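Trainee: coords please:
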Amino acid sequence: MARNIEWGCGAANRPTRVSWVSVACFAHTLQLAINDGFALYLNREISAAGKLVGHFNHSTVASKALQKKQEQMGLASHRLIQSCKTRWNSVCEMFDRLVEQRWAVAAVLSDRTVTKLQDARILELKDEYWQLMEETQHVLRALKCATTVISAEKDVSISNECKLHLVQSAEFVSSAPMLSAMLDPRHKHLGFLTPAQRVVANMKLVELGEAVETGQEAIEQAGGHVDDGSANTGAAAATQASAMALLLEEQYSTQLDTGIDTEVNNFLRDTPPPLDCNPTDWWKVNGRRFPRLAKLARQYLCIPAT
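Mentor: Reported below is the predicted structural model:
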């Protein structure tokens, strides 16, 4: 289905009707990458660990013996977790639990009143398997955390995707996810990029901002408030300002620079909100201060990451 949609978007692009860019589902892409890694490096370990966990989950004798060993060794009374092919996170959970209960499991397997010698030889994991499970714990936990973030019920904008990317190509710096991250007040400083990459990303944002219309309509769309004072008051203020300008000459003019460069610089200098802040709520409050960027934010922050 996804390929059909992507092909349809490509067909729509060819007659120059629209200029849609295909953005892959990040969660699905991450899952495919992790499964490829499992197939290349961890298939044997996952299979062997699954057999070991299955033995304890299906044997009442082994399960009770494990509980006794946990009490004797002062370990937490936790059941072993079986992995599921459709949930790669379960591999991380299975490895974590096995590493936690390693010595209790080994004690049960070495007890001939509980486990037969023939079964123990089949179920016991090699030292290299245990070592590999310990070494991959940090990586799998980080990937599990990334999956949790991207699968949340709220605030799943594509702006959250950039900090989770493990590989950042030159094209990625000016891509939709990166621009969305720049427009997200939480991630705008792009601390995960090199200084040179940040310069390129900022230039791309300025380039897009130059094409955005400004004025009263843009300010209203950005959530700003337009003063509804009387015409006489406005005329008096204009006359007073003109007289002041004539009196103090142009070098004392108080007219603000509203160029896109200034707007981007002011936005980047602004204190970022906490990570649990909803970026759309932030723009509702601050849209009037950055009207061009607010319009871009509405276009990019609405793109879902998954």
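Trainee: contacts and neighbour counts: CA atoms only from here.
Mentor: Noted.
Trainee: since we're on Ser230, how many residues are nearby?
Mentor: Ser230 has 8 neighbouring residues, counting by other C-alpha atoms under 10 Å.
Trainee: Please disregard the earlier target; I meant Ile122.
Mentor: Ile122 is flanked by 11 other residues according to other C-alpha under 10 Å.
Trainee: Which secondary structure state does it sit in?
Mentor: helix (DSSP: H, G, I helix; E, B strand; the rest coil).
Trainee: I'd like to know how far it sits from Lys116.
Mentor: Separation of Ile122 from Lys116 (C-alpha to C-alpha, to the nearest Å) stands at 10 Å.
Trainee: Am I right that Asp36 sits in a helix?
Mentor: Yes. Under three-state DSSP, Asp36 sits within a helix.
Trainee: tell me the contacts of it?
Mentor: If a contact means C-alpha atoms under 8 Å, 6 or more residues apart in numbering, then Asp36 has no contacts.
Trainee: Would you quantify the distance from it to Leu30?
Mentor: The gap separating Asp36 from Leu30 is 10 Å, by C-alpha to C-alpha.
Trainee: how many neighbours does the closest residue to Ser157 other than its chain neighbours have?
Mentor: By the measure of C-alpha to C-alpha, 6 or more residues apart in numbering, the closest residue to Ser157 outside its immediate chain neighbours is Pro304, 4.8 Å from it. Around Pro304 sit 18 other residues, with neighbours defined as other C-alpha under 10 Å.
Trainee: For the comparison step, fold the sequence that follows:
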Amino acid sequence: MESVSAIVHDEASNAVLAGKILWDVAEWESIVCAAHRLQNAIKHAVDNQSMQRLLAKCRHLVGHFKHSALATDGLMKKQKALGFTKILRVIQETPTRWNSSFYMLQRLVFLKQPIRLYLEDTMDEVDRRSYDLTDNQWAVAKALLNLLESVDQVTTTLSGEKYSTLSWCLPLMYGLRKVAEPDHNDSSTVRSVKANLIEQLDRRFNLRHLKVDSPVVLAAALDPRFRKLNFLSTEERLQLKSVLIDKAVDCDAAVVPADTSGPPAKKQKSVLDRLLGDDEEAVSGVTVSDEVDAYFEERPISRKEDPFVWWRSNSSRFPRLSYLAKKFLSIPATSTPSERVFSVAGIVVDRKRCALTPDMVNALVFLHKNSYMLGLTEEEPSVPQAELLLLPKDHETIEISDNEVDTDDTDDVIEVESGDEETGDESNTSDP
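Mentor: Got it, this is the predicted structure:
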């Protein structure tokens, strides 16, 4: 258990209490799952009367198509008549699936025109009003897509398992907070959702009162991509440096372990070593304070680079900080990776394979999670892809027009057979 440095758990009171006990007993860092916190934040942000009416109306509309093959067929025909090259179904909101409200709203906004045409052709005015959204509700749904998409991207980025995620947490949360700032063109409903989300982010992630010795702050500081720590004040940066110096002093013994095997063998020094001193002498002559100052004085590396690769190349220059970086950058920001393992195990073991031994189950799950090393599956990138990044200086507002579509839900896509072959165009609708 000496290799365990932290535990990641949800916001349940019993899990939080267990984390405090383990810190007192074994000094394991207690990390609340960032994805659970974010989902609870957005859940409370949309908890107002107008948004609940909108979501209920959307569920009612989606349910009409989900429970009627005739209605679904009619919607498909309307899309084909409008020139869609890919026919899409509506998406049902699932309470247990993160961001499913966003997927439902995004698909409805895209299919607004064929949905309204179908309702006009098949229902009288009274029935149509019970299903169709009002013009104001359509406008609110479209206005919220940018914010909800940002929440979805943050959740996806923090749920990765083949790159450091804890260091992304605070930069992304501050970026999301900036995206949630109200605009003068926002309606009262949109303003309410954004204000509630900002309040939830500040409270759940302590964005206004950060503790500089918390693992999430230390992880960001030890990630060479974010070492400028723009979300901290000058005073907080000085406090953080003091914390890092204290922790670096404590890990000196681990970085340079005591030699109990007797005097080291004398090594032949080169001419350059005699003139400049060898590498070991150079490192030992650097104080902890100098090492920390030198690290923060350097420019941040590109966000596309892997921090572990950088630390591997620079561990000799920053031996103490490199030791701390291995500890804090290896902590996941969410419990999603471990939950994926349980999901895989649930697929491996079923009623027809209940005789598998525990060792065999462990081996099958291990092979599944590491199949990319054998070339059986595509390897997940070591850093988040550009479209998943949500930092203030790089964020670009994405407008969702009536001719845009989310192509990720392949299960809800039906190819249209026509006389013309596809030209390879990435768009999902043809030009008007």
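Trainee: sorry, back to before: tell me the counterpart of the residue nearest to Ser157 of the first structure in the second structure.
Mentor: Using TM-score structural alignment, the equivalent of Pro304 of the first structure in the second structure is Pro332.
Trainee: Its match in helix, strand or coil?
Mentor: Look at Pro332 of the second structure: counting by three-state DSSP, its state is coil.
Trainee: Can you tell me how far it is from Ser316 of the second structure?
Mentor: Distance from Pro332 of the second structure to Ser316 of the second structure, by C-alpha to C-alpha: 25 Å.
Trainee: Could you do Thr96 of the second structure as well?
Mentor: Noted for Thr96 of the second structure: a distance of 47 Å to Ser316 of the second structure, by C-alpha to C-alpha.
Trainee: What's the average distance for stretch 101-109 of the second structure when superposed on the first structure?
Mentor: Average distance, stretch 101-109 of the second structure versus aligned residues of the first structure after superposition (mean C-alpha distance after the TM-score superposition for the first structure): 1.1 Å.
Trainee: okay, that stretch sits on what stretch of the first structure?
Mentor: Aligned using TM-score structural alignment, stretch 101-109 of the second structure spans residues 91-99 in the first structure.
Trainee: Could you do stretch 339-355 of the second structure as well?
Mentor: Under TM-score structural alignment, there's no match for stretch 339-355 of the second structure.
Trainee: What is the lengthiest helix in the second structure packed up against?
Mentor: When the second structure is parsed with DSSP state H, its longest helix is helix 135-158. On a contact count with 3 or more C-alpha pairs under 8 Å, 6 or more residues apart in numbering; DSSP states H and E, helix 135-158 of the second structure meets helix 34-45, helix 100-110, helix 169-179, helix 188-204.
Trainee: which element follows the longest one toward the C-terminus?
Mentor: The first helix or strand that comes after helix 188-204 of the second structure along the chain, using DSSP states H and E, is helix 215-221.
Trainee: Show where that next one falls in the first structure, residue numbers please.
Mentor: Helix 215-221 of the second structure lines up with residues 176-182 of the first structure when matched by TM-score structural alignment.
Trainee: Can you name the residues in contact with the matching stretch?
Mentor: 23, 158-162, 172, 187-190, 201, 204-205, 297, 300-301.
Trainee: ok, back up a step: more neighbours: which of Thr96 and Ser316 of the second structure?
Mentor: Ser316 (14 against 7).
Trainee: For that one, which non-adjacent residue is closest in space?
Mentor: Val283 (7.4 Å).
Trainee: Same question for Gln39 of the second structure.
Mentor: Nearest non-adjacent residue to Gln39 of the second structure (C-alpha to C-alpha, 6+ apart): Trp98, at 6.9 Å.
Trainee: Just give me how far the helix or strand Leu364 of the second structure falls within sits from the chain centre.
Mentor: In the assignment (DSSP H and E), Leu364 of the second structure maps to helix 358-369. Chain-centre distance of helix 358-369 of the second structure: 27 Å, with C-alpha atoms, centre = their mean, to the nearest Å.
Trainee: which bit of the first structure covers whichever helix or strand comes after it?
Mentor: Sequence-wise, the next helix or strand downstream of helix 358-369 of the second structure (DSSP H and E) is strand 413-415. With TM-score structural alignment applied, strand 413-415 of the second structure matches no range in the first structure.
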